[in-house]
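In: I need the structure of the sequence given here:
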Amino acid sequence: MVLGKVGEMRGSPRMVRVAAPGKINVSLRVGPPRADGYHGIASVFLAVSMYEVVTATRTQGQDVTVSITSAGPFDIPVDSVPLDDTNLAVRAARLLAEVSPGSTGVHLDILKSVPVSGGMGGGSADAAAALLACEALWGSGFSRDELARIAAELGADVPFALLGGTAVGLGVGERLTPAISKTPLHFVLVPADYGLSTPVVYRLLDGIRQRKGVEPPAPEIDPSILGAMRAGDGAGLAPLLHNDLQEAALELAPGLRDILDVGQKAGALAGIVSGSGPTMAFLASSEVHATDLESRLTAAGLIAMAVSGPAHGARIRSDSSA
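Out: Okay, the predicted model is just below:
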C-alpha cells in the first residue's frame, strides 16, 4: 500500500460530489402518537428532479466542517441552515466516521435547491448525499443497504433520499418498500418564503383531532394510488392525492389556501401541501402542461418550478483523486 498525505492510499478520492433528490409525499396518512412520541405513518414517497448537491473534500485532522450556498430559481434562505453539529449532513458524516477506520477530516459544501423547512426533505437529502460522498471518500466499504441502516438513525426521510424513485414508507417512514413507477409524473412546486417546523405541524394535527374528537385509524396506503403512479396517470392520481398534515399546515399558514386557489385556477389537476409544508405541489398531466402551469403561476406573481419524478436517489456525480 502506497500512502499519501493524512494516511490515505494514493489514487483515492480527494473530493467526491453527490446529488440527492427532494421528495413529495403523494399520499401521507398519519396515525396517533406512539409511546415514543413519534407518529406512525403510511406514505407514498416520490423523489423529484430537484437535487441537493454535497461536495465532500478531504481535510487534515478529523474535524467536519460545512458551508452552504443556494442554487436554482428558489431564493433559499441559507442563513437559516445551521453550520454546527445540528446540521443533518454534519451529523451524517460524524456518524459514518465512527464506523469507518479510514475516516479523515472532511469539509462538506452543500449547494441547496430544495426549500429549507419546506416539507420536501432537503435536509434529509443533504444527509444522504453526505453519507454516500464520505463513504466513497473514505473507502468505508458499506453497501447501500448498510448505508440505509445508518441513514435511519438520522431521520425517517434519509433512507428514502438514498433510495429515490417511488416507495411506500411505513413505521415513521423508515420502513421502505420500492414501488414500480417508471412513467414520469409531473408537478409544479411553489415554495414559501418561510418554513414550517415539522414537529409543530404534527402537534397541531394532534390538537385538531382532539378538538374534533377524531380517533385516527392505523394508517394504510390506498393501492389505487400505486396503480395510477405505475401508469403515469395524472388524471387518475389527482383525486387520490392526500396529506393528513395539510389541515394543520393551512391553519399555521392560512396564506397557503390562496396559493392552492391560484393553482387550481391556473389549471392544475390537483394541489397538495408537500409533507409538513409549506411548499405546495401542483399536479400536471404532462411535461407540456407542467411548463404551461409553471408559466401561469409565475405570471400570477408566484415563484414556481416544474419537476418530474420518479428521480434517482443519491448518486455520485464526480470525484477527483488525491
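In: make it CA atoms for all contacts and neighbour counts henceforth
Out: Will do.
In: Against residue 113, how distant is the residue nearest in space to the middle of the chain?
Out: For the chain, residue 121 is the residue whose C-alpha lies nearest the centre (CA atoms, centre = their mean; 2.6 Å). As defined by CA to CA, to the nearest Å, residue 121 lies at a distance of 11 Å from residue 113.
In: Near the nearest residue to residue 38 once chain neighbours are set aside, how many other residues are there?
Out: Sequence neighbours aside, residue 172 is the residue nearest to residue 38 in space, at 7.1 Å (criterion: CA to CA, 6 or more residues apart in numbering). Using other CA atoms under 10 Å, residue 172 has 19 neighbouring residues.
In: cool, residue 288 as well?
Out: A total of 12 residues lie near residue 288 under the criterion other CA under 10 Å.
In: which SS class is it?
Out: When classified by DSSP: H, G, I helix; E, B strand; the rest coil, residue 288 comes out as helix.
In: what does residue 19 give?
Out: Taken by three-state DSSP, the conformation at residue 19 corresponds to strand.
In: ok, now which ones touch it?
Out: By CA atoms under 8 Å, 6 or more residues apart in numbering, the residues touching residue 19 are 51, 52, 53, 54, 129, 314, 315, 316, 317.
In: from the middle of its chain, how far away would the longest helix out of those in the chain be?
Out: Once the chain is assigned using DSSP state H, the helix that runs over the most residues is helix 122-138. In terms of CA atoms, centre = their mean, to the nearest Å, the centre of helix 122-138 is set 13 Å apart from its chain centre.
In: Likewise for stretch 103-119?
Out: Taking mean C-alpha positions (CA atoms, centre = their mean), stretch 103-119 and its chain are 12 Å apart.
In: quick revisit: which of the residues in the longest helix of the chain are buried?
Out: 122-138 (16 or more other CA atoms under 10 Å).
In: Output the contacting helices and strands for it.
Out: Under the contact criterion of 3 or more CA pairs under 8 Å, 6 or more residues apart in numbering; DSSP states H and E, helix 122-138 touches strand 13-33, strand 39-59, helix 88-98, strand 105-112, helix 144-152, helix 158-163, strand 315-321.
In: hmm, 7 Å instead?
Out: If contacts are counted by 3 or more CA pairs under 7 Å, 6 or more residues apart in numbering; DSSP states H and E, helix 122-138 sits against strand 13-33, strand 39-59, helix 88-98, helix 158-163.
In: for comparison, sequence B:
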Amino acid sequence: MSHAVVDGRVHVRAPGKLNLFFEVGDAQDDGYHEVASAYQAVSLYEDLWAEGADEFTVSISGSVDVSGVPADDRNLALRAARLVAQRIGHTGGAHLEIVKHVPVAGGMGGGSADAAAALVACDALWGADLGSAQLHQLAARLGADVPFSLMGGTAIGTGRGDQLSPALAKGRFDWVVVPSEAGLSTPEVYAHLDALRTRPDIVSA
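Out: Prediction:
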C-alpha cells in the first residue's frame, strides 16, 4: 500500500480481498474465533483521502451502495485515525474522505481496507513514521482483517486472522464476484455458526 500527498491531503488506495480458504474454530475469550485462511488481495479498491482538521469526521461515497456505512465513531476508518492520534499524542483531528468500490457487507474487507488506509494516511499526514510493526499492532486492535488489508498481496492468516505469513502466488487470476442485494453482518454470521454447532443433528459446520 502506498500513499501520495497532494495539496496537503494524503491519498491512500487499499484493496479488497477474497478468502480462498477459510476454516473457523471456536470462539475465544476475546469474542474472536480462531481461523485459518488464505487471503488474496484483489484489484477492487477503496480510496481514502485524509487532511488535517480540528475534529475527526468522515464523508463516504462510492460506486457501491454506501447507505449502510456508518459515518460516526462506529466507522473503522475514523477509529483508526483516532488510534494513530492517541499513539503519537496528536491533539488535532482529521477529515477522511472515503470513496468505496468494494461491496459493503460482502465479506471482501471493504471496511478493513478503509481502516488500513486511514492508518497509513494519518501516519503520513502527521509525520508519525510509526513503521510497519506499530501499524500492524494498531491494525490488530481494530479488527481481524485489518492487518491483511495493511499487508495486501497473498498471505496465510492464523490466530484471529492477524498472524500473517506472506505466500507466493504466481500468474494472473481472474475472479467473478456477484454481489447479493442484501449484505451479511460478520458478527451475525459467526453467531449463527456457533448456534449451528450446538445442534445435535449437525455433525460439523
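In: Could I get the TM-score for this pair?
Out: For these two chains in superposition, a TM-score of 0.91 is obtained (TM-score structural alignment, normalised by the length of structure 2); 201 aligned residues with a CA RMSD of 1.9 Å.
In: before we move on, back to that, report the separation between the residue mapped onto the residue nearest to the centre of structure 1 from structure 2 and residue 195 of structure 2.
Out: In structure 2, the residue equivalent to residue 121 of structure 1 is residue 109, according to TM-score structural alignment. Between residue 109 of structure 2 and residue 195 of structure 2 the distance is 24 Å, computed by CA to CA.
In: still on that earlier bit, for the contacts of residue 19 of structure 1, which ones persist in structure 2?
Out: Counting by both residues aligned by TM-score structural alignment, their matches' CA atoms under 8 Å, those that remain in contact in structure 2 are 51, 52, 53, 54, 129.
In: could you pull out the strands for the stretch 151-300 of structure 1?
Out: Per DSSP state E, counting those that start in this stretch, the stretch 151-300 of structure 1 has strands spanning 166-170, 175-178, 185-190, 242-243, 270-273, 280-284. These are given in chain order.
In: The longest one vs structure 2, average distance?
Out: Superposed on structure 2, strand 185-190 of structure 1 shows a mean distance to its aligned partners of 0.9 Å (mean CA distance after the TM-score superposition for structure 1).
In: That strand corresponds to what range in structure 2?
Out: Alignment of strand 185-190 of structure 1 against structure 2: residues 173-178, by TM-score structural alignment.
In: and if you look at the first one?
Out: Against structure 2, the aligned range for strand 166-170 of structure 1 is residues 154-158 (TM-score structural alignment).
In: what comes into contact with the matching stretch?
Out: When contacts are defined by CA atoms under 7 Å, 6 or more residues apart in numbering, stretch 154-158 of structure 2 is touched by residues 35-41, 163-169.
In: Buried ones in that stretch, by neighbour count?
Out: Judged by neighbour count using 16+ other CA under 10 Å, the buried positions of stretch 154-158 of structure 2 are 154, 155, 156, 157, 158.
In: again, but for stretch 247-264 of structure 1
Out: Taking 16+ other CA under 10 Å as the neighbour-count basis, stretch 247-264 of structure 1 is seen to contain the buried residues 247, 248, 249, 250, 252, 253, 256, 259, 260, 262, 263, 264.
In: What does residue 24 of structure 2 correspond to in structure 1?
Out: Aligned by TM-score structural alignment, residue 24 of structure 2 pairs with residue 30 of structure 1.
In: what's the answer for residue 71 of structure 2, then?
Out: Matched by TM-score structural alignment, residue 71 of structure 2 corresponds to residue 83 in structure 1.
In: Would you indicate which residues of stretch 13-30 of structure 2 are buried?
Out: 13, 14, 15, 16, 17, 18, 19.
In: excluding its backbone neighbours, what's nearest the aligned residue in structure 1 for the first one?
Out: Under the alignment defined by TM-score structural alignment, residue 13 of structure 2 is paired with residue 19 of structure 1. Leaving out its chain neighbours, the residue that sits closest to residue 19 of structure 1 by CA to CA, 6+ apart is residue 53, at 4.3 Å.
In: helix/strand/coil for residue 76 of structure 1?
Out: Following three-state DSSP, residue 76 of structure 1 is assigned to coil.
In: Isn't it up against residue 111?
Out: No. Residue 76 of structure 1 is beyond contact range of residue 111, at 10.1 Å (criterion: CA atoms under 7 Å).
In: where do the contact lists of these two overlap?
Out: Any residue near both residue 76 of structure 1 and residue 111 by CA under 7 Å, 6+ apart counts here, and that gives residue 70.
In: Pull the residues that contact the match of strand 185-190 of structure 1.
Out: Residues lying outside stretch 173-178 of structure 2 but in contact with it, judged by CA under 7 Å, 6+ apart, are absent altogether.
In: now it: how far from the chain's centre is it?
Out: Relative to its parent chain, stretch 173-178 of structure 2 has a centroid offset of 20 Å by CA atoms, centre = their mean.
In: Name all residues that make contact with residue 80 of structure 2.
Out: Each residue near residue 80 of structure 2 by CA under 7 Å, 6+ apart is listed here: 115, 118, 119.
In: And residue 45 of structure 1, by the same measure?
Out: Contact partners of residue 45 of structure 1, counting by CA under 7 Å, 6+ apart, are 23, 24, 25, 26, 166, 167, 168.
In: how near is the aligned partner of it in structure 2 to residue 71 of structure 2?
Out: Superposed on structure 2 with TM-score structural alignment, residue 45 of structure 1 falls opposite residue 39. To residue 71 of structure 2, residue 39 of structure 2 is 27 Å away according to CA to CA.
In: cool, residue 105 of structure 2 as well?
Out: Per CA to CA, residue 105 of structure 2 is found 15 Å from residue 71 of structure 2.
In: Which one's more surrounded, the two?
Out: Taking other CA under 10 Å, residue 105 of structure 2 and residue 71 do not tie; residue 105 has more neighbours (19 against 15).
In: residue contacts, the more buried one?
Out: Shown here is residue 105 of structure 2, whose contacts under the criterion CA under 7 Å, 6+ apart are 183, 184, 185.
In: what's the nearest residue to the last one if we skip its chain neighbours?
Out: What that stands for is residue 185 of structure 2. By the measure of CA to CA, 6+ apart, the closest residue to residue 185 of structure 2 outside its immediate chain neighbours is residue 105, 6.2 Å from it.
In: my read is the one you found is in a helix, agree?
Out: No. Under the criterion used here (three-state DSSP), residue 105 of structure 2 is coil, not part of a helix.
In: how much space between it and residue 183 of structure 2?
Out: Separation of residue 105 of structure 2 from residue 183 of structure 2 (CA to CA) stands at 5 Å.
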